[in-house]
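# Provide a 3D model corresponding to the input given below.
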Amino acid sequence: MEVRDRVKGLLRELIAIRSVSGEEGKIQEFIEGRLRGVGVPVVRQEVTEGRFNLVCPSDTPFVVSCHVDTVPPIDMENAFEAKEVGGRIYGRGASDVKGALSALLTAVELFKERHPEEELPLSLAFVVDEETNSALGSEKVVEVLGKDKLCLVLEPTHGALCVAQNGAVEFSLVVEGESVHGAEFEKTENPIKVCIKVLESIEDKLSRPVNILTLKGGEEHYLVPKRCYALAEVKLWQGERWGEVEELIRESIKEVRTSCDVRYTLEDAEDFIEFRCNGLLDPLKEAYRRAVGREPRLDTMPSWTDAANFHRAGYECVVFGFGSLKDSHTERESISEDELEKMTFFFLELFEVLRCA
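Take a look at the predicted model:
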């Protein structure tokens, strides 16, 4: 069977296994079975009751880490039934990040078929809980992996080697006012309009857009709502500290004149991170050149990833993977056959680079 058909078939199997955050058990058992089937030793690490990471340890400092959980279907119909259209495979997790997972597992199996007596020249980590704010899987897996590692974190980066990661301040707003009959809306302040005004004030103060993740308020009944809730975030760039940006957010809220009660809560925050990657970047670049036939592009990952936890643990990090981050989590989530094949060859070349080092 050709590599392309092999990795496509495996991706179809992975998409069919529902692995929404908190429900990762079945996919971890599947991964464990595939690895043990080719003689790769696997260790389970409990994260919370009923949830576990998988680690394939080695004596080398190199690690590839992949999260196994996905977001729910949301607007994607038949999200766990892979569909192939125009050379692309659609399904929940196709790009984030089961496409990379299928390429990695296929490469491991091919490597063991070619070198049955050799151990993998790097460690593997398959972690749970990435698609939540807690990210307990990557936080805990360092206890098994140990110190001073060089970690490739798999995420959809359009094929770029990401050597930095944007930070963010995530916050919620609750705006409450006096509810009145809808026909006399002029006699009160509408909390929804006030909430929007507050978000616009934040944008003006920071000179950047606010990403509104949730905006809830109002009923179908004919009255001005009493309450509005918003969950939002702002992105941080190189040189910015989240504490300083958050203080500006608080100031901008105070500048909005309103009779409504506005309550602000900091939900999560992370500074912009420039990864240490001196010992990691060269082998990744060489593997990319061999597999893809051109120089890799270096970039910044616009989203939080498990690399933040590995960075805090003192690891060198790079974030990488083919596929579109923009379309991930949406009904358009997909990955192309070409990307799957290139990623599989990338991992095979990386194994060869490391085993010959």
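# CA only for contacts and neighbour counts going forward, please
Noted.
# Does residue 345 touch residue 108 like I think?
No: in this structure, residue 345 is not within contact of residue 108 by CA atoms under 8 Å, at 10.8 Å.
# Residue 338 and residue 156, how far apart?
14 Å (CA to CA, to the nearest Å).
# More neighbours: which of the two?
residue 156 (26 against 13; other CA atoms under 10 Å).
# host element of that one?
Taking DSSP states H and E as the definition, residue 156 sits outside all helices and strands.
# Please look at it and residue 329 and confirm they touch.
No: using CA under 8 Å, residue 156 is not in contact with residue 329, being 11.4 Å away.
# mind listing the strands in the stretch 101-250 of the chain by residue range?
Secondary structure of the stretch 101-250 of the chain (DSSP state E, counting those that start in this stretch): strands at 123-127, 150-154, 161-165, 167-176, 211-217, 227-236.
# what's the third one in contact with?
Going back to what we said before, that points to strand 161-165. 272-277, 296-305, 317-321 (CA atoms under 8 Å, 6 or more residues apart in numbering).
# 10 Å instead?
Residues outside strand 161-165 that contact it (CA atoms under 10 Å, 6 or more residues apart in numbering): 152-153, 155, 236-238, 270-277, 281, 284-285, 288, 296-305, 307-308, 316-322.
# Would you reformat the strands of the stretch 101-250 of the chain as CSV and include distance to residue 333?
Compiled in CSV, the strands of the stretch 101-250 of the chain are given as follows (distance: least, CA to CA, whole Å):
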stretch, distance to residue 333
strand 123-127, 21
strand 150-154, 16
strand 161-165, 21
strand 167-176, 24
strand 211-217, 19
strand 227-236, 23
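# quick one more, to check against the first:
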Amino acid sequence: MDTLTALAFARELIDIDSTTGHETAAGEWLASRLRGLGYSVTRQPVADDRFNLIATIDPPDVVLSTHYDCVPPFFPSRVDDGTLFGRGACDAKGILAAQVAAAERLRADGHRHVGLLFVVGEERGSEGALAANAAPLGSKFLVNGEPTGSRLATGTRGILRVRLRARGRAGHSSAPEHFESAIEKLIDALVRLRTLVLPSHPIFGATSYSVGVIEGGVAPNVVPARAAAEVLFRIVGDAGDVLVPVRSLAPQVEVEEILRVPPVQLHTIPGVASASFPFTTDIPLLDRWGVPLLFGPGSFLVAHTDNEHLHVAEFESSIGTYIQIIAALSA
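So this is what the prediction gives:
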């Protein structure tokens, strides 16, 4: 598969909205294209009509993996001045296309023991990875794709996702002193959150967090009885070391753990540039698929933005690097 064909593959996939929870149309297209290339394709059910895709020629020693869901909002592809734009350009549909191109070039050279695993739900909850880990193929290595700036990751942070709930007593807003505002309690707790001492690590750095969702209240003239926020911590060690100080926010808020994924240190290859990354991937949840590596073109700093993009030159060179990685793992 030449670069122009791979780029067209990426654009067609980007142009199908596959916001997390709505991946079916993209999965149908992808399954059809992979079958057209001669792969044996298995649709692995995940939830409702959503599914992972597993594509093989011969039993794989190495599996290339990424996700085909994207964060909202969807926007279609375009190529401008040597750069591919669109939702999923670097996270991770452009990467997926580069992986397919690498597998195709290897197959043309007689290397048929490379598999493909494309999952749903990575951007929220990792449902696809959890389902995939229940049915591994016996591969020796898993090369996962995320935007690492074309460097192999030496490690990635984990995540701890929590919901903070505040409860108050509703009433008429003209007399707030007679009632309890859940929103005020939540705000106070979030201010205290800024002061907590959170763990650090010599490789991963300091724990960070983002308040991604806030909700509460029913009307401007009603003292709110309920409010909540979702906070995503990028953890550098055991999740419990973050939960302990976060639980000190009680009794202003209740703390509910939603999801935890541990940080990981990863396999690297001499001759391929490497670095540590602050984000989290599906790798900790795919531990039955072989020794993990993480590599992909593009920058995570433009992922999830309205300027998401991938330089075509880097896209092209990453195909060669995937081939280099697989050759080293197969030696």
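# quick one on the thing from earlier: any common contacting residues for residue 345 and residue 108 of structure 1?
residue 351.
# Let me see the contact set for residue 221 of structure 2.
By CA under 10 Å, 6+ apart, the residues touching residue 221 of structure 2 are 171-174, 176.
# in stretch 44-56 of structure 1, what's buried?
44-45, 47, 51-56 (16 or more other CA atoms under 10 Å).
# would you list those residues in TSV and tack on distance to residue 86 of structure 1 and secondary structure?
Shown next, in TSV, are these (distance: CA to CA, whole Å; DSSP: H, G, I helix; E, B strand; the rest coil):
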residue	distance to residue 86 of structure 1	secondary structure
44	38	strand
45	40	strand
47	39	strand
51	37	strand
52	36	strand
53	35	strand
54	34	strand
55	36	strand
56	36	strand
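# In these, find the pair that's most separated.
Comparing all pairs in the buried residues of stretch 44-56 of structure 1 by CA to CA, the longest separation belongs to 51 and 56, at 17.0 Å.
# Can you report how many residues neighbour residue 185 of structure 1?
By the measure other CA under 10 Å, the count of residues near residue 185 of structure 1 is 15.
# Residue 191 is in contact with that one, correct?
No: at 11.4 Å, residue 185 of structure 1 and residue 191 do not qualify as touching, with contact defined as CA atoms under 10 Å.
# what touches both of those two?
Common neighbours of residue 185 of structure 1 and residue 191 (CA under 10 Å, 6+ apart) are 179, 224-225.
# Need the counterpart of residue 136 of structure 1 in structure 2.
When structure 2 is aligned by TM-score structural alignment, residue 136 of structure 1 is paired with residue 127.
# Let me see the contact set for the residue lying closest to that match once chain neighbours are set aside.
Excluding the flanking residues, the one nearest residue 127 of structure 2 by CA to CA, 6 or more residues apart in numbering is residue 121, at 5.3 Å. Neighbouring residues of residue 121 of structure 2 by CA under 10 Å, 6+ apart: 18-23, 46-47, 50-52, 67-71, 127-130, 282.
# change it to 6 Å
Remark: with contacts taken as CA atoms under 6 Å, 6 or more residues apart in numbering, residue 121 of structure 2 is in contact with 20, 127-128.
# picking up where we left off before, for residue 33 of structure 1, which of the strands of the stretch 101-250 of structure 1 is the nearest?
Closest to residue 33 of structure 1 of the strands of the stretch 101-250 of structure 1, according to CA to CA: strand 123-127, at 13.1 Å.
# what range in structure 2 matches the closest one?
Going by TM-score structural alignment: strand 123-127 of structure 1 matches residues 115-119.
# can you list contacts of the matching stretch?
For stretch 115-119 of structure 2, using CA under 6 Å, 6+ apart, the contacting residues are 52-56, 60, 63-67, 128.
# list the buried ones in stretch 98-116 of structure 1?
98-112.
# List the ones among those that fall in helices.
Among these, the ones falling in helices (DSSP state H) are 99-112.
# Go through those residues and name the one nearest residue 167 of structure 1.
Distance to residue 167 of structure 1 across those (CA to CA) is lowest for residue 100, with 23.7 Å.
# Can you tell me what that closest one aligns to in structure 2?
So, by TM-score structural alignment, residue 100 of structure 1 is matched to residue 95.
# Report the separation between its match and residue 231 of structure 2.
Distance from residue 95 of structure 2 to residue 231 of structure 2, by CA to CA: 28 Å.
# The match of strand 123-127 of structure 1 vs structure 1, average offset?
Taken over the aligned residues, the distance from stretch 115-119 of structure 2 to structure 1 averages 1.6 Å (mean CA distance after the TM-score superposition for structure 1).
# how far out from the middle of the chain is that stretch?
Chain-centre distance of stretch 115-119 of structure 2: 14 Å, with CA atoms, centre = their mean, to the nearest Å.
# Quick one: the helices in structure 2, in order.
Here structure 2 has its helices, by DSSP H, at 3-14, 24-36, 93-108, 127-132, 182-193, 240-247, 312-330.
# quick revisit: list just the nearest of the buried residues of stretch 98-116 of structure 1 to residue 198 of structure 1.
residue 98 (38.6 Å).
# distance of the closest one from residue 128 of structure 1?
Distance from residue 98 of structure 1 to residue 128 of structure 1, by CA to CA: 13 Å.
# again, but for residue 211 of structure 1
Applying CA to CA, the value for residue 211 of structure 1 to residue 128 of structure 1 is 26 Å.
# And those two? Which one has more around it.
Between residue 211 of structure 1 and residue 128, counted using other CA under 10 Å, residue 128 has the larger neighbour count: 32 against 14.
# give me every residue that touches the nearest residue to that one once chain neighbours are set aside.
In this structure, residue 128 of structure 1 finds its nearest non-sequential neighbour in residue 137, 4.8 Å apart by CA to CA, 6+ apart. By CA under 6 Å, 6+ apart, the contact list for residue 137 of structure 1 reads 127-129.
# rerun at 7 Å
If you count contacts by CA atoms under 7 Å, 6 or more residues apart in numbering, residue 137 of structure 1 has them with 47, 53, 127-130.
# What residue in structure 2 is paired with residue 85 of structure 1?
When structure 2 is aligned by TM-score structural alignment, the residue opposite residue 85 of structure 1 is residue 80.
# This completes my enquiry, with thanks.
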